[in-house]
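Q: Here's my sequence, what's the structure:
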Amino acid sequence: MARDTTDNQPIEGLDQLVGYLAAGNKPRDKWRIGTEHEKFPFYTDGNAPVPYGGERGIRAILEGMQEKLGWDPIIDDGRIIGLVEPTGQGAISLEPGGQFELSGAPLETIHQTCREGNAHLAQLREIAEPLGIRFLGLGGSPKWSLAETPKMPKSRYEIMTRYMPKVGTKGLDMMYRTCTIQVNLDFESERDMRRKMQVSLKLQPLSTALFANSPFTEGKPNGFLSWRGDIWRDTDNQRSGMLEFCFSPDFGFADYVEWALDVPMYFVIRDGRYHDMTHMTFRQFMAGAARKEVPDGMPTMGDWANHLSTLFPDVRLKRFLEMRGADGGPWRRICALPAFWVGLLYDEAALDAIEALTADWTYAETLAMRDAVPEKGIAAPFRNTTLREVARDVLAISRDGLKRRHRLNRDGYDETSFLSTLEEVVARGTTSAEEMLSAYHMRWGDSIEPVFLEYAY
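A: Purely as a prediction, here's the structure:
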């Protein structure tokens, strides 16, 4: 999740909020790729979860990483809860259940993204392995109950933990027991943002299917290929999902702002202290509803930036677009996700082609796909075919886009090789989750424990 920011500039009107998003417009030569990935820490002795404190806890990992990298600590109520590269080029943060997240630097190629991920995991192993800790690349926590899952000492998470059961049945599972891989991508104009938002919303269920990697809960198969995908169907439906209004032919920044204004807030920060604001929307906040509740009770641009970071649609709009559909997974997936989306969205001919392919997909059809994918993966039906067949066409467009981008590594290879793990899923007809379930019933003898060997970083 995003690092909370402070910017004390007062908000004077709606135009300012729209302008905040429009300030993300960038010329093509400034487009970058920001990749985030999360993983579950566990003790190799007994495959138990790792708490925050103690000599072999998550705080010790953060302190070791701080010493190794020289990054600045992120402090919340006197405790280290993350690290940030001094010039803002990347950060390490904690999710509510201790999931360890790298928010990568904005990079130019997938080759750089892969090197960044490799370096991070190598640094992490160097610090964590002497503590008897490794990390698991899955989309859902396979073994521990919610009660067994540690809680990180982060103020915003305390507010969210109290609030989630009021607005959905699965919000605490989302917070404490899921991991994702995300990519953040740029746009050059409102029109470009609209095209990318609409295409990527329609394709997010396909992304969930291709990356489905969370078939276990509390030591047993849970009936899903992407349990994480199912969790997002009832987390907090006011702030998450497909966003039907984004399908409109004239969708723009102002429409997203109008939607965001009517979503309940989580918090505001004043003098380093988090105030629970879940009882009001941002629109009510702007109308003065918090004047008597919090110091400086009128909204700032920092409050707006933080509010945007607490919205969870399948594609999130900030000053860039965040692709949010994929389960966390093994190392190859960390490179495959940005490759998939960059191939589709950063090459004009590919964007034209994928827009044409999805042009007549309706909101209702896309929602039906989203509902089918957690259980069925790439076998989910779409019209008179399956997502497996759709994936063949989509991956071919992405591959062509990456080919035309022609970003070569030192050995002269382009970025298309990073799609191979997804092309294997389509060729086999089985997702990573199905491979895992097969192993569970056969090689693993109905035991969850081997997952901690075979899917650890």
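Q: going forward, measure contacts between C-alpha atoms and count neighbours the same way
A: Noted.
Q: and after the host helix or strand of Leu206, which helix or strand comes next?
A: Using DSSP states H and E, Leu206 sits in helix 190-210. Going down the chain from helix 190-210, the next helix or strand is strand 216-217, by DSSP H and E.
Q: What lies in contact with that following strand?
A: Contacts to strand 216-217, defined as C-alpha atoms under 8 Å, 6 or more residues apart in numbering, come from residues 140-145, 222, 224, 227.
Q: Just these: which are in helices?
A: Using DSSP state H, the members of the contacts of strand 216-217 that fall in helices are Trp227.
Q: Whichever of the contacts of strand 216-217 end up buried, select them in PyMOL.
A: Filtering the contacts of strand 216-217 down to the buried ones (16 or more other C-alpha atoms under 10 Å) takes a single PyMOL command:
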select buried, resi 140+141+142+143+144+224+227
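Q: Help me confirm that Tyr213 comes into contact with Ser226.
A: One correction, residue 213 is Asn, not Tyr. Yes: look at Asn213 against Ser226 with C-alpha atoms under 8 Å: they come within range, at 5.7 Å.
Q: Give the residues shared as contacts by these two.
A: The contact sets of Asn213 and Ser226 overlap at 139, 327, 433 (C-alpha under 8 Å, 6+ apart).
Q: Let's see this one next, to set against the first:
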Amino acid sequence: MSSLTDASILSAPLTRDDLVAHMAGGSRPKADWRIGTEHEKYAFTIADGRPLTYEGPHGVRALLEGLTRFGWSPVYEGETVIALTCPTMGSVTLEPGGQIELSGAQLETVHGTCCEVTTHHRNLKIVGGELGIGFLGIGFNPKWRREDISLMPKGRYKLMSEYMPKVGSLGLDMMLRTCTVQTNLDFGSEADMVRKFRVSLALQPIATALWANSPFTEGKPNGFLSYRSHIWTDTDPARTGILPFVFEDGMGFERYVDYLLDVPMYFVYREGRYIDATGQSFRDFMAGRLAALPGERPTIADWTDHMTVAFPEVRLKRYLEMRGADGGPWLRLCALPAFWVGLLYETASLDAAWDLVKDWTAEEHAQLRAQVPRLALKTPFRKGTLQDVALRALEISQAGLAARGRLNSKGRDETGFLDPLWTIARSGRTQAEDLLESFLTRWNGEIDPVFTECAY
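A: Take a look at the predicted model:
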């Protein structure tokens, strides 16, 4: 989520070259590459499995305030606590439907990010236990309807909730009922960014398949293994998708800036409030013609806010965000950064991953994007299935992690974090399929056991 720094006091009005330079400024030498992991989880009342309201003794505010004992400082929007921050731990943010997200610190190893996840969940369980709140690791709310879920009191969410139904039929579901885990990784140069962007965008369906974990809607099977992924296909076509231009000649920082300039705006943040600019043009803003703020021009804070309102499968900021995975069990929260670090952070593995995908056509990218949410690893691809590609991708990732040689205190490298993924890839069976089998057998067609069996 964006910073709440007042944009009006920051840098002078921007040019397109400024925007390109800002993005290019994210390039770092390899020694400074870090790993950021973000994950969302549902918070629910243990007594009845209901989503949390914001206020009340079992509410989101009480949960956030309870976490402050562990070194977090509250962030306010007016009188409303909307997030927590800590210089060494990142931030805890409040998502639109009351999902709780850890946006972790920039860490050197997957060992570090897994320790971070572990500490975060232990703290949540302490506070949640006192408040009667549980936490669910799954990609889509398995039981409750949109109207059962409270929209959290944050200004940008109100604007988004009013705008979403104008541009797609599932945007409110995205806001209120989905949970994801994502990894943020660095690049060393424009050329390195382009290579990593192409590889990660092509292989994003592999992540969607391996992490597929959202087969239920309102207590019943929904026909998908990753319904969360499907939801993004009908949220807002102007800001989502697989971005075919990334694979074209001429891709670079300038090309991505031009894409972002054409993504419709949501808001401008001024003096503690969100000004409605939904559907308006950042290009007009730069020319002083924004209807929401006539005559005013943007600052770098406005641009960094705008960078957060594009939602492609991989998002470029001053780093790359891998966005294709469903939320899920504890170990798979650690497996996601391991998977992508192994593929992207060692030259030999990055080259091997590029060799795997470099001849895929635009039609094949589109086919995978369309079919994987329903079929996961059983998606047909060329002479086999996506399972074959997933196994090869895991081989490459494992080699990359082994080459990194980052050891923990017990002398173990990072390859062990891939173990849950090897189990899924070798069997061809996702957690979503396991949950569906449980629903039809052990659960006797009832959804409530998910709040016990998939809780952290």
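Q: quick one: TM-score?
A: Remark: TM-score between the superposed chains equals 0.98 [TM-score structural alignment, normalised by the length of the second structure]; 454 aligned residues with a C-alpha RMSD of 1.2 Å.
Q: Give me the mean distance between the helix holding Leu206 of the first structure and the second structure.
A: Mean deviation of helix 190-210 of the first structure relative to the second structure after superposition (mean C-alpha distance after the TM-score superposition for the first structure): 0.4 Å.
Q: Show me the contact partners of that helix.
A: Here helix 190-210 of the first structure has contacts from 22, 25, 187, 226, 229, 242, 246-247, 251-253, 314-315, 321, 323-327, 345, 351, 354-355, 358, 361, 363, 366, 369-370, 373-374, 376-378, 387, 391, 422, 425, 431, using C-alpha under 8 Å, 6+ apart.
Q: any idea which of the contacts of strand 216-217 of the first structure is closest to Glu454 of the first structure?
A: Pro142 (13.0 Å; C-alpha to C-alpha).
Q: wait, Asn408 of the second structure sits on Val110?
A: No: here Asn408 of the second structure lies out of contact with Val110, judged by C-alpha under 8 Å, at a distance of 9.5 Å.
Q: Mind jotting down where the helices sit in the stretch 151-300 of the second structure?
A: Shown for the stretch 151-300 of the second structure, the helices assigned by DSSP state H, counting those that start in this stretch span residues 155-163, 171-177, 190-210, 227-231, 253-262, 282-286, 300-307.
Q: sorry, back to before: out of Asn408 and Val110 of the second structure, which sits in the busier spot?
A: Counted by other C-alpha atoms under 10 Å, Asn408 of the second structure and Val110 do not tie: Val110 has more neighbours, with 28 against 13.
Q: The more buried one contacts Trp340, doesn't it?
A: No: taking contacts as C-alpha under 8 Å, Val110 of the second structure lies outside contact range of Trp340: 10.4 Å.
Q: The helix holding Leu206 of the first structure: which residues count as buried?
A: 190, 193-210.
Q: Equivalent analysis for stretch 279-294 of the first structure, please.
A: By 16+ other C-alpha under 10 Å, the buried positions in stretch 279-294 of the first structure come out as 280-283, 285-286, 289-290, 294.
Q: before we move on, back to that, between the helices of the stretch 151-300 of the second structure, which one is nearest to Thr45 of the second structure?
A: Taking C-alpha to C-alpha, helix 171-177 is the member of these nearest to Thr45 of the second structure, at 15.7 Å.
Q: Can you list the helices and strands that that closest one packs against?
A: helix 155-163, helix 227-231 (3 or more C-alpha pairs under 8 Å, 6 or more residues apart in numbering; DSSP states H and E).
Q: compared with the first structure, how much does that helix deviate?
A: Counting by mean C-alpha distance after the TM-score superposition for the first structure, helix 171-177 of the second structure comes out at 0.4 Å.
Q: Contacts for the strand or helix carrying Ala350 of the first structure, please.
A: If you go by DSSP H and E, Ala350 of the first structure is part of helix 348-358. If you take C-alpha under 8 Å, 6+ apart as the criterion, helix 348-358 of the first structure is touched by 195-196, 199, 202, 343-345, 394, 397-398, 400-401.
Q: looking at the second structure, where would I find the counterpart of the helix or strand following that helix?
A: Sequence order places helix 363-376 as the next helix or strand after helix 348-358 of the first structure, per DSSP H and E. Aligned by TM-score structural alignment, helix 363-376 of the first structure falls on residues 362-375 of the second structure.
Q: tell me which residues of the matching stretch are tucked away?
A: For stretch 362-375 of the second structure, the neighbour count (16+ other C-alpha under 10 Å) marks 365, 368-375 as buried.
Q: can you redo the residues you listed as CSV with distance to Phe135 of the second structure?
A: Putting these into CSV (distance: C-alpha to C-alpha, whole Å) gives the following:
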residue, distance to Phe135 of the second structure
His365, 34
Leu368, 31
Arg369, 29
Ala370, 30
Gln371, 30
Val372, 27
Pro373, 24
Arg374, 26
Leu375, 27
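Q: and of those, the nearest to Leu52 of the second structure?
A: Closest to Leu52 of the second structure, out of all of these and judged by C-alpha to C-alpha, is Pro373, at 27.8 Å.
Q: isn't that closest one right up against Asn222?
A: No: Pro373 of the second structure lies out of contact with Asn222 (C-alpha under 8 Å); the separation is 11.2 Å.
Q: For Gly78 of the second structure, give me its contacts.
A: Gly272.
Q: and it, how far is that from Tyr274 of the second structure?
A: Counting by C-alpha to C-alpha, to the nearest Å, the gap from Gly78 of the second structure to Tyr274 of the second structure is 12 Å.
Q: One more: Asn222 of the second structure?
A: 36 Å.
Q: And for Phe381 of the second structure?
A: Phe381 of the second structure sits 45 Å away from Tyr274 of the second structure, taking C-alpha to C-alpha as the criterion.
Q: which residues in the second structure does stretch 341-354 of the first structure match up with?
A: When the second structure is aligned by TM-score structural alignment, the counterpart of stretch 341-354 of the first structure is residues 340-353.
Q: Quick check: buried residues in that stretch?
A: Using 16+ other C-alpha under 10 Å as the test for burial, stretch 340-353 of the second structure gives 340-346, 349-353.
Q: With stretch 63-76 of the first structure instead?
A: 63-66, 71-74, 76.
Q: The closest residue to Val246 of the second structure other than its chain neighbours and Leu4 of the second structure, how far apart?
A: Spatially, and ignoring its direct neighbours in sequence, Val246 of the second structure is nearest to Arg198 (6.4 Å; C-alpha to C-alpha, 6 or more residues apart in numbering). From Arg198 of the second structure over to Leu4 of the second structure the distance is 32 Å, taken as C-alpha to C-alpha.
Q: ok, now Glu271 of the second structure?
A: Counting by C-alpha to C-alpha, the gap from Glu271 of the second structure to Leu4 of the second structure is 9 Å.
Q: With Thr208 of the second structure instead?
A: 31 Å.
Q: what do you get for Pro329 of the second structure?
A: 31 Å.
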